[in-house]
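**Student:** I need the structure of the sequence given here:
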Amino acid sequence: MAILQSFGAAEVVTGSCHLLRMEKGPTILVDCGMFQGTVEERNFEPFGFDPKKVDILLVTHAHLDHVGRIPKLVKEGFQGRIVTLKSTMELAEVVMLDSAHLMLEEYETRYRKAQRRGAEASVRQPLYTPDDVQLVYDLPMVFVEYDKPMEIAKGIVATFRNAGHILDSATIELDIYENGMEKKVVFSGDLGNHNDMVMRNPEYVEKADTLFIESTYGDRNHKGIAESVEEFKKIVVDTLLNQGNVLIPSFAIERTQEILCLLKRMYDEKKLPQCRIFLDSPMAIRATRLYDEYHEELSRECNDYLKRDGTIFEFPWVEYTSKPEESKKINEIESGCIIIAGSGMCTGGRILHHFKHRLWNEKNALLFVGYQAEGTLGRRIVNGERHLRIYHEEVVVRASIHTINGFSAHADQSELIDWMRRFERLDKIFLIHGEYDKQKIFKSAIAEKLAKKAHIVEPEEKIYV
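**Tutor:** Purely as a prediction, here's the structure:
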């Protein structure tokens, strides 16, 4: 009998971390992500298990809330194998290094201020440093390919399926042979939206004795992609023609590439007013180049662009601003800019500098194209907060605020239901990776539309699989 416990992403969206203990066999951890928003303090708490006793780490994909605590796991004694796709670990390095640099910068700023008060001891060390990230890559790694079963330990076969969420995101099937019995445990990972312009659609899975499924948007359906695209175009065009600027806080992986694709399409169709488009995020720039490198996993439209232009995402009006001095120069431009910058939930990064310089101007538009977790600055703005404190300055929000959910890289309720409906056999369903109130709605929808019971996983609850 195997026991699973969720030490993250249980009744919350972030911090994905699921521990599977075998009665006779290895201990397997699926993801080790960072908590974000109102629960981010949990990153500094003990894991709830001994990292030294984890034998294998499976990684579904490279978003921060799925990989962000791996360096901490290694610091605290994990010396096992990491099993995932090659490009996932390349993207993860970009994500974890960016996180480490941001935490180190925040620590150094707080330390300098504490020195002036004589209170250096009160400043908490960063969760990890860039050097800690590099230690992750000293561990043994086993790279898998989609749809090719691999025995990762005696009696345990893992198969990675394309989840269609971001580059090389995966649904993981585990076939477990124990005590003369075979069980199939499936972790959905984050499932992609079928309307994605960059990624292919998620693959379906045939069977599961036990399914652990994400529920980020289990309470709702997204707007249609055509409607969302038209809304995006109108906001961009109207703002630029009104001599304003468009600010887009964007996740460096997937959402940024999707927005660049859409702007390129508008440029090709001569529907984009003359402007300068700044990709103002070193992390997003590195990620975009990895998308180019692993283009085989992307949509037909992306590969058509590559064949035609030699690049998927670039076109004449796009400028990559890697260096801080390049980013600062954007502030000298009064109007006619589209600025894509991180972080996607506005919890740090260069987007905050652009907020400080441009949110007070009513000609500008702030366009959210991704999920804003509870407790983040992005959620506060979406919820109507109009007086912000950014870098010790009071900033009033006069720019128009827009939220377009149709670009989400997550499947919505109907897509999640459809994905589960394709199972030939689906016995037990467990909901993870979602806010509790939304999971309750999703649980009711599963009962109504699939005539199946689902259980909302509680933090550290023992589930026998």
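**Student:** Could you use CA atoms for every contact and neighbour count after this?
**Tutor:** Fine.
**Student:** residues in contact with residue 337?
**Tutor:** 240, 244, 245, 246, 275, 276, 277, 278 (CA atoms under 8 Å, 6 or more residues apart in numbering).
**Student:** Counting neighbours, which of the residues you listed comes out on top?
**Tutor:** With neighbours taken as other CA atoms under 10 Å, the top of the contacts of residue 337 is residue 245, carrying 29 neighbours.
**Student:** contacting residues around it?
**Tutor:** 239, 335, 336, 337, 338, 339, 363, 364, 365.
**Student:** The contacts of residue 337 in helices, which ones?
**Tutor:** residue 240 (DSSP state H).
**Student:** Mind listing what's buried along stretch 103-111?
**Tutor:** Within stretch 103-111, the residues scored as buried using 16 or more other CA atoms under 10 Å are 103, 104, 107, 111.
**Student:** Before we compare anything, build this one as well:
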Amino acid sequence: HIQVKDAEFLNRHHRGKAPVLPLYTPEDAERSLDRFVEHAYEEPFEPLERTRVVLHEAGHIPGSASLEIQWKENGHAGSLVFSGDLGRPDRPILKDPAPLPKADYLVTEGTYGGKKHPDEISLYEALERVVHRAIERGGRIVIPAFAVGRTQEVVHALDRLFVEGRIPELPIYVDSPLAAEILVAVGRHPEVFDEETMEAIRHGEDPLGMRRITLVRDAEDSKKLNEKPGTFITIAASGMCEAGRILHHLKHTVSDPRHTIVIVGYQAEGTLGRRLVERQPEVRIFGEPYALQATVEVLNGFSAHADHEALVAQVKSCGAPKGCAVVHADLERAEALRAALVPSIPTRIPSEGDVWELR
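**Tutor:** You can find the predicted model right below:
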């Protein structure tokens, strides 16, 4: 849906150039659902002969999993664990990530290798300060957020600050059809919640803050937000500001010093989100240059990725693997994690196209 709408927008505004085509359409995505097979955590299944797979709770986003793969070939047995995106222990809403099982080989993410996340108290204090400064300026608060996981956590944090009386009850608009659907879908799957969240639900509380938000599904309603005066909060995808409705909100706020852009997640190199984090004097949105004059606040504590300490602990839970590969990380972060693991665990940082023979 996002790709189709962005392609339509670009084609309308860049007439005379070769048409922009989406990589796939909603119809393609719907057809792919016929190929999905559901599997529960901790229940082994065999996708191939002599190959056994177990999914373990990764604690990153609802439904995220680490894969344990065991195989037998020519009389020899082997095992590999693929961490996937690993979550953080002791975070609100979701269950903690399960310890990675022992394995011969490990492929692990290293997004925050060498980095330590701020504690929850510091994070909430920082968010409180950001909101109060935005109110003083009289502008909007725009939060790019991934539709799955991050949006729910940001809403939860704002709701907690409201309940504790630390910030005024500002209007919150979740302007992402996908995030809106996920918020509703997650509410139907309490099995993904941690015990604290379940206890709150049993007592009739609203830990996800659903009663405080307005879900914006219609594109026309989304456009009207950019005409709305005063201070309010808009949360929209995509999280790295590369597509989706967030681009339209940034287009209307990025050059106005009254407004605040709050970055709450990892921003890959080359993305608009990274350029905002770097506070480059000029950014391009839909191919057009805009002066960056809005305030950019970066709250890394919202990351759903494990930090260095948690990553090292997870790798150590694998025992003594014969080899480990660090992926999903900038080179500096991958090197920091690798340095913490060698020489006790042979660790590599693979490049695209590398072949790793498992013996």
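**Student:** hmm, back to that, show only the entries of the contacts of residue 245 of structure 1 found in helices.
**Tutor:** Going by DSSP H, the helices hold residue 239 from these.
**Student:** from the contacts of residue 245 of structure 1, which is closest to residue 393 of structure 1?
**Tutor:** Checking the contacts of residue 245 of structure 1 against residue 393 of structure 1 by CA to CA gives residue 364 as the nearest, at 19.2 Å.
**Student:** for the aligned partner of that closest one in structure 2, what are its contacts?
**Tutor:** Applying TM-score structural alignment, one finds that residue 364 of structure 1 aligns to residue 259 in structure 2. By CA under 8 Å, 6+ apart, the contact set of residue 259 of structure 2 is 134, 137, 138, 139, 140, 141, 142, 253, 294, 295.
**Student:** And residue 205 of structure 1, by the same measure?
**Tutor:** Counting by CA under 8 Å, 6+ apart, residue 205 of structure 1 touches 422, 423.
**Student:** how about a cut-off of 10 Å?
**Tutor:** Listed by CA atoms under 10 Å, 6 or more residues apart in numbering, the contact set of residue 205 of structure 1 reads 161, 171-173, 186, 188, 419-426.
**Student:** Equivalent analysis for residue 40 of structure 2, please.
**Tutor:** Residue 40 of structure 2 touches 54, 55, 56, 57, 63, 65, counting by CA under 10 Å, 6+ apart.
**Student:** now swap in residue 32 of structure 2 and tell me
**Tutor:** Each residue near residue 32 of structure 2 by CA under 10 Å, 6+ apart is listed here: residue 26.
**Student:** Tell me how far it lies from residue 24 of structure 2.
**Tutor:** Using CA to CA, to the nearest Å, residue 32 of structure 2 is found at 11 Å from residue 24 of structure 2.
**Student:** What separation is there between the alignment partner in structure 2 of residue 182 of structure 1 and residue 346 of structure 2?
**Tutor:** Superposed on structure 2 with TM-score structural alignment, residue 182 of structure 1 falls opposite residue 77. Distance of residue 77 of structure 2 to residue 346 of structure 2, given as CA to CA: 20 Å.
**Student:** Doesn't the match of residue 182 of structure 1 lie inside a strand?
**Tutor:** Yes: using DSSP: H, G, I helix; E, B strand; the rest coil, the assignment for residue 77 of structure 2 is a strand.
**Student:** in what helix or strand does the spatially closest residue to it that is not a sequence neighbour lie?
**Tutor:** Nearest non-adjacent residue to residue 77 of structure 2, counting by CA to CA, 6 or more residues apart in numbering: residue 71, 5.6 Å away. Using DSSP states H and E, residue 71 of structure 2 falls within strand 65-73.
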